[in-house]
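Participant: no sequence for this one, just the structure:
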């Protein structure tokens, strides 16, 4: 062997070391990028709340108790069971009902009809179904039975701010100005009985006179015709007696002839009236019986060229009253035929009929600000 020849084992070791050295000199590979965190799924949006159920029409009415000693103010869904709002000791057929603008309160008023009786009123919390008497004693006529030549309380209702207001009337035999509580009120010339119409507002427990006007009373109740400016601010009042003011307008002569031809038995005393309503027009007869206005059958509902007879809604001889509201027609029968009947112009069907009730009205929808 040549003395300078490196042994094969040594060469192999050197070669191996060289390879390892070159491997160590090679830069290390960069680390693998970190795995991005897994995005979590966004939570599902909450389900949309169901739209509020549409309010169903309701009926208000006064109903005598079985013993006849009390009257109950009732609230009844047209498709449901009636509940009592308030009970008071008075006659239903001499009582009225009105609501505050927001519908949260009611006023029940009863007028006297003879000696020993006085006007009464109650302020009712509708949701709580409870009420408290209103003190009318400090009002002119607040302790009167409605005697001639004395002031009498004819109406109690809410104004636009929800404050009770009383309308007081005084008929007088004075030949000149009317003197009342030290004040003189000149009476306008004309026909009718001289009189004084006054409005009082309840403020901090006291009745304050806010308006007074001399007038002449004729056959109609002055408060029905708005002699006082204050009356224009009052909420509607529903009365147990027949209306003293005609709703709608007198039908034109040509139309009246057509209606007479359709209802031959209607010709005679009185005249045809028309009252526009939801999707149509109500036609009815009107006449005078002494000082009283009478609204009566025949009843017709016209939609386009079609006229439908509503003779089955009421007895033929009943004195009637009407309310068109919330897409419905309420027909009130008075006196011995006392009843409330609701008719739907859309379906042309009777919805409900309730006998022996007074001062009915469709329960008002609260006024939004």
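Facilitator: Okay, I see it. Since the model is a prediction, treat every value here as computed from it, not as a measurement.
Participant: contacts, neighbours, all on C-alpha from now
Facilitator: Will do.
Participant: Beyond the longest helix anywhere in the chain, next helix or strand please.
Facilitator: For the chain, the longest helix by residue count, based on DSSP state H, is helix 8-25. Counting by DSSP states H and E, the element after helix 8-25 in chain order, helix or strand, is strand 58-64.
Participant: OK, contacts around residue 308?
Facilitator: Contact analysis of residue 308 by Cα atoms under 8 Å, 6 or more residues apart in numbering lists 300, 301, 302.
Participant: Next, work out how far apart the second one and residue 249 are.
Facilitator: When distance is defined by Cα to Cα, to the nearest Å, residue 301 is 15 Å away from residue 249.
Participant: The two: which is more packed in?
Facilitator: Legend: neighbour count by other Cα atoms under 10 Å for residue 301 and residue 249, higher for residue 301 (22 against 12).
Participant: The helix or strand hosting that one packs against which elements?
Facilitator: In this assignment (DSSP H and E), residue 301 forms part of strand 292-303. Here strand 292-303 touches strand 280-289, strand 306-309, strand 320-325, going by 3 or more Cα pairs under 8 Å, 6 or more residues apart in numbering; DSSP states H and E.
Participant: Against which helices or strands is the last one packed?
Facilitator: Contact partners of strand 320-325 among helices and strands, from 3+ Cα pairs under 8 Å, 6+ apart: strand 292-303, strand 328-333, strand 358-362.
Participant: what is the orientation angle of that strand with strand 358-362?
Facilitator: 20 degrees (axes from the mean of the first three to the mean of the last three Cα atoms, to 10 degrees).
Participant: And for residue 25, the neighbour number?
Facilitator: Residue 25 has 8 nearby residues by other Cα under 10 Å.
Participant: Let me see the contact set for it.
Facilitator: Counting by Cα under 8 Å, 6+ apart, residue 25 has no contacts.
Participant: hmm, back to that, which positions in the strand holding residue 301 come out as buried?
Facilitator: 293, 294, 295, 296, 297, 298, 299, 300, 301, 302, 303 (16 or more other Cα atoms under 10 Å).
Participant: Next up, a structure to set beside the first:
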């Protein structure tokens, strides 16, 4: 009889702060997201530690007293990993490790680790390896002095395993090689984009895990990998789509996230080029998320960074099947009605007036309102198409070239 091995998740502790720029509600929300990241990476967050500070401590992120509380907990509960909800400086990392004497990760390392897991193609793996090496370079002192604590698991995938005992010069050489490799691939991808001709390009953008890949599968009738986890899609997927009688190219891109590591923005430059070169953006939003407006703002910040914020954009509010709102009793005269109390219809009217009706509310999973979605996409693509191909007027008529009604 073969004995089955039980796979146990790596137990982790999360650490966050409440500051003048990040109140308690925001801190809780960020830690919820960090916990989802830990789950995606294959870990299990068993405890949270939060401290109120004017700003993160420059030497230890949180106060040494709170760090001692963390140490007491991890020692008594056999915790192998402590994860901080912000990027730690090399000095903070070293100081914290001296006190806690265990594996320390920050939000950036965790995201890079998930990317290392998710990278399927050579291109994606090269992008992630470059980001990891760039992040590792100033932290080599920490890696050198703690070789005995590197036991694998979350945050230890990718080049960290092979480059951990190298010096700065070798890592710099590795970065140079990876950049050269990416330049070669970037040129190949630029040629591919050029070879697509003058077809209208539509890019799906949005926060991670909002349903972009599911929507891509529905609209293009393809099988793009989709999963209820963060960063399920890393590799850019391009599909030809035809709505009515107009063909166009649709691109599914990597999801964005708050506090996205700058190394990743740089490494995924070519992936983001698909967004830069798109004629139309479909900004997909998970309307069932309680802070979806923050997600919208986070995506808009990154679009500004890559100079793509002013492109024609259709806001696609997805997951209407999961939307819930708080109710107020008729006799409640105290509670102020805010957007969290809006019904779906009230939310629709609110957003339609905000952005001049350039939005649509759908459920890609249940295929609700997909005809309305297709109609809006068709109208926006047609407008771009008519400017690009002014002589193909039959494309925009109700009749085809032979006079048959479409």
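Facilitator: Looks like it arrived, so ask away. Because the structure is predicted, anything quoted here is derived from the model rather than measured.
Participant: Quick check: TM-score for this pair?
Facilitator: Once superposed, the chains reach a TM-score of 0.25 (TM-score structural alignment, normalised by the length of structure 1), with 168 aligned residues with a Cα RMSD of 7.3 Å.
Participant: okay if I get the helices and strands packed on strand 292-303 of structure 1 as JSON lines plus distance to residue 77 of structure 1?
Facilitator: Below are these laid out as JSON lines (distance: least, Cα to Cα, whole Å):
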{"stretch": "strand 280-289", "distance to residue 77 of structure 1": "24"}
{"stretch": "strand 306-309", "distance to residue 77 of structure 1": "26"}
{"stretch": "strand 320-325", "distance to residue 77 of structure 1": "15"}
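Participant: I'd like to know how far residue 344 of structure 1 sits from residue 208 of structure 1.
Facilitator: For residue 344 of structure 1, the distance to residue 208 of structure 1 - Cα to Cα - is 44 Å.
Participant: Next: residue 58 of structure 1.
Facilitator: 35 Å.
Participant: same question, residue 238 of structure 1
Facilitator: 24 Å.
Participant: which of those two has more neighbours?
Facilitator: residue 238 (19 against 16).
Participant: unless I'm mixing things up, that one is touching residue 359, no?
Facilitator: Yes. With contact defined as Cα atoms under 8 Å, residue 238 of structure 1 counts as touching residue 359 (5.3 Å).
Participant: Identify the contacts common to these two.
Facilitator: 96, 97.
Participant: Let's have the buried residues of strand 292-303 of structure 1 in a markdown table, adding distance to residue 11 of structure 1.
Facilitator: A markdown table is the format used below for the buried residues of strand 292-303 of structure 1 (distance: Cα to Cα, whole Å):
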| residue | distance to residue 11 of structure 1 |
| --- | --- |
| 293 | 138 |
| 294 | 137 |
| 295 | 134 |
| 296 | 134 |
| 297 | 133 |
| 298 | 133 |
| 299 | 129 |
| 300 | 127 |
| 301 | 124 |
| 302 | 123 |
| 303 | 119 |
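Participant: how about these, which pair is most distant?
Facilitator: Across the buried residues of strand 292-303 of structure 1, the longest distance by Cα to Cα is 26.9 Å; it joins 293 and 303.
Participant: Contact partners for residue 372 of structure 2?
Facilitator: Here residue 372 of structure 2 is in contact with residue 360 (criterion: Cα under 8 Å, 6+ apart).
Participant: Let me know how buried residue 122 of structure 2 is, in neighbour terms.
Facilitator: Residue 122 of structure 2, neighbours per other Cα under 10 Å, totals 11.
Participant: With residue 349 of structure 2 instead?
Facilitator: Around residue 349 of structure 2 there are 11 residues (other Cα under 10 Å).
Participant: For it, pull up the helix or strand it's in.
Facilitator: Short version, using DSSP H and E: residue 349 of structure 2 is in helix 344-354.
Participant: Return the list of helices and strands in contact with that helix.
Facilitator: Looks like helix 344-354 of structure 2 contacts strand 359-361 (3+ Cα pairs under 8 Å, 6+ apart).
Participant: elements contacting the strand it packs on?
Facilitator: Right, strand 359-361 of structure 2 is packed against strand 313-318, helix 344-354, helix 370-388 by 3+ Cα pairs under 8 Å, 6+ apart.
Participant: Ok, which of those comes nearest residue 129 of structure 2?
Facilitator: strand 313-318 (32.3 Å).
Participant: so of the helices and strands packed on strand 292-303 of structure 1, which one's packed in deepest?
Facilitator: Burial of those is given as mean neighbour count (mean count of other Cα atoms under 10 Å); strand 320-325 ranks first at a mean of 20.
Participant: so which of the helices and strands packed on strand 359-361 of structure 2 is the most packed in?
Facilitator: Mean neighbour counts for those (mean count of other Cα under 10 Å) peak at strand 313-318, with a mean of 23.
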